[in-house]
Structure formats: C-alpha cells, structure tokens
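[1] have a look at this prediction, sequence included:
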Amino acid sequence: MIFGKKREAVTVKTEKPRAEPYEIHVMPVKFHKYLALKKKLNWGRIFLVVAIIFIVIAIMAVAAYYFSQQIEKQQTWPLANTNQVLPINNANQNINQNINQNINQNINQNLNQINENANLNENLNLVVNTNANENLNANLNENINANLNLQPPPPPALNYSSNIDTDNDKLTDTEEEIYGTEKRKPDTDEDGYLDGSEVVNGYNPKAAGASLLENSGLVNKYDNPSQQYQILYPSIWLARPVDQSLKEVIFQSASGEYIEIMVEDNPDKLDLVEWFLAQSPLTDLNLLEKKTTKKGYQVLISPDKLTYYIKRDSQPELVYVLSYNIGNKTKVNFLSTFEMMLNSLNFIESQQPAANTEQ
C-alpha cells in the first residue's frame, strides 16, 4: 500500500544515525590556540571600532564647544552668562567684583557725562529758546505791524446814515433850515463851493467870498474860561452846562439829538491812543482814525465816528471829548454841524473866572 511505504521510509531515516555510518574526528589540542587567537582578534576589532567612534564623537563635541565659545565671544552676551561657564566659585566672585566695579565706574562716568550734557543742553536750550523767542517775537511784531500798516482792515459798518439831503450839498434838509440855505440849490451863494463844505470849514454859505460863519449870526460862540476853550454851535440850539464845574456842556437841538463836550483827566499824561485804550481796552486799534483840525489840533476818532478826542500840548493832563449823541436814531441830521464844531474848537491859555457867554 502506498500509505504503508511512507511509514517505512520514515523509519529508515530515523535509524541512519544509529547505524553511525560516519566517523567523527575531534580537532587536535595543538590547534586550539589558533582558535582562541582568532576569537581574541575579533573582540579587538570591535573595541577598536567602538574606540574610534567614541573618539570621533569626542572630537565633534570638543569642536562644537570650541565653536560655541567663539560665537559667544563675538556676541554681546550678558556678563552673568560668562560667569556661569567658569568652574571655580572664587574666580566667579573675583571676576564679578572686577566686572561690577568696572561697570559701576563706567556707568557712573557715563551718568556724570550725561548729567553734564543734560545741564549743558538745558543751558543751551534756555539761551537758544530765549534768543529764538525774542527774535521770533520781534520778527512777528515787525511783520504784524508792517502788515497792519500796509493793509488796514475795512472800516466797520455804521448803524446810522445821514438824513435827507435833497440837493446833495452835504447839509441835510434840517441843517439847511439852521443856516438859511436853499434845500434845492447846493451852492446857495454861487461862489463855487457846496453849502455843506462852507459850513464845515467855518464860512458863511449864504455870502460869497471869505465871509466867516462866526460873524454871520447863524452860530454862537460858547466861551468856557475855566476849562480854557471856545467853540461855535448853531444859534437856535440851547447850550447848558451839566454842573458848576463846566467840565461837561450839552448843546441841545430840537430833534432830541445833541452834541456835548467833556473834559477828562489824564494824570499819567498818556498820548491819545494809550488813554483811549485805558478807557476801552477791548477796542481794535485798527478801527481808530486820526485827523488834524483847522486849528491844528490832533484828534483821535472813535470807530463809530461819533466821538472826537482832542489833547492840547500845554495841558497834557487833560483830554477833551466832543461827542454826538444820536440816541436810537438810524437817520441823523447834524453830521456836518458836528464837524463844524470840531473845527471851531479853540483852546485859550489865559486863566479867567468861569463864565458862559453867548454871542
């Protein structure tokens, strides 16, 4: 049977070693030393390889350490890190002390230099700033003054205007009645001058030639010896002092408008602009005007053109104020008369008893 043959084959194979068909020879003892030597040489090679690897690693470590030290020397590391690398505590202490001393000395020296520089800068800044401010202010003031002088601002808008003037001769119809001139004829005496211009300059508008208004009977002269002035006013008006000092006198018209003259004290003998600003400090200087009267007196004109300020050289401690009070009117009648009174104002030098004389 096929199945039985397979069992026989297996039995034969297991029995072959028992038959000992081969001879076993043992290596002679004399060759044992060569075998031992061969084994020793193999361990030496292993040791050699390991040693070489270790040496290479050590060299690489040393090289890495060397290069790291070189890099640290090139960089500005904190002093504390270099101290930690040193292996000896005493060396660290000495080095720290020396380094700290040097650092402290350097820092103190630098701080002292900084303080000196700060003081120097402060002084320089003070000097430079002072000079710069002075120069800048001076330049600004010069430029501002120059600009103000070159380009004065436009005059302020007035809240009033002259009343009806039919013939446009600079006299309102109401003033034509005062001076007896023609309302529809600008040059009543036909002398080539407008009636209003003649009145303002002190001439009689009804008579040709050099006939003076003062001698026409159309005006009166108010003489105030105690305050040392004389002034003309329309003869149909009423002149009345406010009190016995005669420092304030009112010239009253029938329309309710009036012109008054006052004498104000100027103890510091300021010029007109300074005195005016002391009374009205918020006023813009550019709105003030100056002019000279027919008698040669310097006059400061208020922004609304309704007040004149006059100062005489012989009495700088006084200021004379001539003002036109229009009340709430927006149409006024006596602007030319107001200017005529200003031009007629004359100061007298002799002292006389107080009196009120009408002519």
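    Structure received.

[2] only C-alpha atoms for contact and neighbour calcs from this point on.
    Will do.

[3] quick check: Asn92 vs Tyr66, distance?
    Distance from Asn92 to Tyr66, counting by Cα to Cα, to the nearest Å: 21 Å.

[4] more neighbours: the two, which one.
    Asn92 (17 against 12; other Cα atoms under 10 Å).

[5] okay, pairing it with this:
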Amino acid sequence: MFDENPLQSNVFPGQASNPYGQPGMVGPGGEAVTPSSDGIRSAVPAGKAEKHIHSMPGKFLSSPGGKQKNNRTLIFIVIALALVLLGGGLLAFFKYANPENTNTVTNTVVTNRQTNSNANANTNGNQNVNANTNGNGNINSNANANTNTNLPTIVKGSLTDPETNEKISSATLTIPSGALPSSVTTVSITTLPAELGAYATSEKYQAVGAVFVVTPSQTKLSKDASLEVSYLDSELLALGFSVKVSDLTIASWSKNEWVPLNSVVDSKNHIVTTKIDQFFADGMAIVAPKPTATNTNVNTNTSTTIVPSLDSDADGLTNQEEILYGTNAGSTDTDLDSYKDGQEVLALYNPNGSGKLVTASLVKIHENTTYGYSLYYPPSWTVGTLNADKLVTFTSITGEFVQASVQENAGGLSAREWYLSLNPSVSQSQLRDIAVGSLRGVLGPDGLNVFLADANYIYQVTYNIGIKTEANYLTTFTMMYSSFLAGLAPTGTNTNTSTNANTNANTNTPTNSNTNGSSNTNGG
C-alpha cells in the first residue's frame, strides 16, 4: 500500500530510491509513475493505458484488535437485552399469574364498588320514597296497603313563644289504623295559650301551658286514640300556687269547666298521657287542681305553711342562710348592733356589719327593663329568663328557687280582686294584705306566693322548694319580694302571648300520612 503522505519516500525492493512526486518516478515493475490530480500516485506500464490506483487512508482502517473488541461489546449488549426480557417476563408472570395478587386486586375493586353502590342506593331510595316516583310505584303501593291495616296516623301540634322560639308545650295524637271514619281524610291540631279567654275562669282547675283543639271537632273514633302532652316546670311555677306533679291530668273543656280524663303522669319525661274516643270540640289541656279551703292546709295566723329548715341560733336565718350572708350560726346578732340577724335581712340591712345589703354586696339587683321592675337576689344564685323576660328564675345551690312573673291586668284590678277572680273558692280571710313600696298586694294561702298590682300588670313572686320537705330560704324569699320596685322605664313592649295561635295540620290522607310518618309535614 502507498502512504498517503506525499512527503514520505517509498522504496520498492530492488529499486533505487526515488521520491514520489518527482519527475521520472518509476513503480515496482519499472513502469513510469505519474502523480494523479487528486494527489494519489499511479503506475502505468509502458505501452499500456494509464490506470488509477486509490488507497484508503490509514486512519479509516481497523486493526485486528479493534474488530475483536467490537465483537465483545456486541455480545454484552445481547446478553443484557436477554436478561431484561427474562426479568420482565418473570415480573409479568408473578404479577398476573400469582393467585394472591389476583385476589387482592379483585377484593379492592369489589369493596369500592360495594361502598358506592350502597351510598347511591340509600340516597336514591329515600328520595324516591318521599317523592313517590314512578320508579318506586310498586314499593309504595305495597307499603301503603300494609300501612292501612297495621300502622297508626300520627298528628302533632305545639305552642311556641313567638319571641324566644321556646316550645311551651306539645301534643302528639296517635290514631289507630281504621279508627277514623272514612269521610275524614285530614286531621289537624290547633294550639292556644292556656290563659286565653274562658279557659282561665275554671273554679277547680288551671290549665298548664297550652290548650289543644283537634279537628274535625266532635269526630267519633271506632278505637281509642292516645294523646301525649308535654309540660315545663316553669309553667307549673307560673300558676301562682304549689302543684304536685302527680296531681296533673289531661282534661277536656266543657260548659265552662275542665273535665278530667283518666291520665298517666311521666314526671321524668314531663309528659301526661290519656286515651280519647272523640275529638272534643273545645279543646284539651294538662290541668292542675286549684287550691281550696278543703285541700290546702292553711294557717291564717302565720305567713307560711312550709316548715323552715334548722335555725340553730333562732335568729330568723336558717343555717343555710347564715352561710349565704356570712353570719354566725351560733349568734343571734353577729354584728352586735342589738338587732337579730334575720330582722336585719328582712329590713334589707347588712346583718354582719354596717350599711345595707346592697352596699355590702350581699345581694345583687336584677332589673327587668321589659316590664319595668327590679328586685334583690343573692349573688351566688343563678338567673334565667323565659318568655321574653315575662318569667325570671333565681336558683339557689340547693335547687330551690324563686320566680318573678308578670301577667296582664287588663281590668286594672287590685291584687286581691285579681286573685279571687281566678280562685273564687278561696276565702277573703286566707289572703293577707301586704305593701311593698308604692305597690299593694296579697300573700297567697300557702305563704309561698306574693301578688302585687299596678294599673298594667300583676307581679307575682313565688318560692318553690322543689322536692324538699323543708324550706332553706324563707327569710330570703321575704327579702326578695320586699325589695321589689316597680316603675322602671321599660325599654320594650309586652307581647301578649294569648294572641298567638299555631295550627299544625296533617294534610296527608291517612294512607300517605302513615307511610311518611306524618311528622314530615307537621314538623313536630
């Protein structure tokens, strides 16, 4: 081969040295060599046509060792590809052919689908049942057919304070299936305040909370229906006389008097239940017997028929009250000012030092700006209001409490006249006249109720000992009503709840009301 370098000399065996590229060059056979136009030498024998010989530069030629190296690289690549394919095959085999993996994937998918299915079924099912859609037509038809023979019709009504939105009383009427005449397709309950109109004129009973009128009135039932009526303790306290829960009963209004029905009292849940075979035209209500000369043990020589709790030093304060005012239960005159501790409290003075109760911070002043009055109460007692400030409760640590309530005095009556108009069976001698500031009033026969009157309102202050047999705060009760002050400038107007009447009607037919539970329409 010829070297590509034109400057290097090439000598053939047996020939004299002659550098290429010089005139007169000869090749290995003695032929003349002439340079070609591309710089590659050609040897042309004499007498023959010129031939061109080309050679590849050495840098493009591979040595035997490089070829062997390339072969090894190729083998490595082939082996690597084979290993990759083998590994991928094994992975695919274990992933898709292994039974445990198959079960795991299957279970996960099934579980998710089951959850979604249940959620959709519940939602759609409820919507369709309430809407009675065509898709559930057969289901509703069967349910109604069964309901007509087995399930009762339930109608509800309630009386709610329009200002506080507090539920005063509620009634639930459960009518057995088939008890209603075929002509009656709608049953409703209208609620009225218990103090409305003629309901307050009964001589024997006082309605509690609300009166419930069921329509169509005078409907006769072929089976007895059950009537449940709820009550609040605050409504019992607002009556103005002590009431035993066991004496409560449901009564129907007839000929200007309440007629008691056979009832069962559930004092734990505050519910009274009775059975009825008709819808009384003038309404039904929970009633409490009014106190009379024969059923109330009244001692007209004292201000109370309740026994006070222990008073160790006989100073007019019970031992519980001694704690309340910080006095000495072993001394009748803690501050040694010659006045007994109980006397000072009744006069609104500090029994354990100089000054008055209010300046000594032994009492607080509650101001009812809605009805324009104020009174003292012990600072440790809690205060609660109901019926837009119409009823205020002061509760002690023993559970006993004092309440202040307000009622309309439309006729401008005196406290005595007003009380006797509601309790005609009570004799004049059973009431004791009292004066509190500019107000005049009476102390009720039981000694636990005080009634004060002005031109607009009757103010009532009541002491309730709850289930206790002895009273811990009789002197404190007297102190509280003795501090009563009317005439504060009211900031609000009194709303007479007697104008409030709520009607809760069951507009469903007996069939639909049974299926939907009736309460969906009435809202309780």
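    Thanks, I have it. Keep in mind that this is a model prediction, so the values were computed, not measured.

[6] what does the TM-score come to for these two?
    The TM-score (TM-score structural alignment, normalised by the length of structure 1) is 0.52; 195 aligned residues with a Cα RMSD of 1.9 Å.

[7] element containing the equivalent of Gly441 of structure 2 over in structure 1?
    Residue correspondence to structure 1 (TM-score structural alignment): Gly441 of structure 2 is matched to Val299. Element membership for Val299 of structure 1 (DSSP states H and E) is strand 298-301.

[8] in structure 2, what stretch matches the top helix by length along structure 1?
    In structure 1, assigned by DSSP state H, the helix with the most residues is helix 89-150. Aligned by TM-score structural alignment, helix 89-150 of structure 1 falls on no residue of structure 2.

[9] so what does that helix touch, helix or strand wise?
    Applying 3 or more Cα pairs under 8 Å, 6 or more residues apart in numbering; DSSP states H and E, one finds that helix 89-150 of structure 1 makes contact with helix 79-85.

[10] buried residues, the helix it packs on. List them.
    Asn83 (16 or more other Cα atoms under 10 Å).

[11] so what secondary structure elements neighbour that helix?
    Contacts defined by 3+ Cα pairs under 8 Å, 6+ apart place helix 79-85 of structure 1 against helix 89-150.

[12] where does the helix or strand that the helix it packs on is followed by end up in structure 2?
    Next helix or strand after helix 89-150 of structure 1 toward the C-terminus (DSSP H and E): strand 161-162. Mapping strand 161-162 of structure 1 onto structure 2 (TM-score structural alignment) gives residues 307-308.

[13] run the chain-centre distance for that stretch.
    Chain-centre distance of stretch 307-308 of structure 2: 42 Å, with Cα atoms, centre = their mean, to the nearest Å.

[14] and if you look at stretch 227-239 of structure 1?
    Its chain's average C-alpha position is 52 Å from that of stretch 227-239 of structure 1, according to Cα atoms, centre = their mean.

[15] which positions in structure 2 sit opposite that stretch in the alignment?
    Alignment of stretch 227-239 of structure 1 against structure 2: residues 371-383, by TM-score structural alignment.

[16] go on, stretch 59-73 of structure 1?
    Under TM-score structural alignment, there's no match for stretch 59-73 of structure 1.

[17] quick revisit: the strand holding Val299 of structure 1 vs structure 2, mean deviation?
    Superposing on structure 2 and averaging over aligned pairs (mean Cα distance after the TM-score superposition for structure 1), strand 298-301 of structure 1 comes out at 1.1 Å.

[18] show the subsequent helix or strand relative to that strand.
    strand 307-310.

[19] so stretch 75-90 of structure 2 corresponds to what in structure 1?
    Alignment of stretch 75-90 of structure 2 against structure 1: no match, by TM-score structural alignment.

[20] no, scratch that, I was asking about stretch 107-114 of structure 2
    Using TM-score structural alignment, stretch 107-114 of structure 2 corresponds to no residues of structure 1.

[21] what's in contact with the match of strand 161-162 of structure 1?
    Thr318, Thr469, Glu470, Ala471, Asn472, Tyr473, Leu474 (Cα atoms under 8 Å, 6 or more residues apart in numbering).
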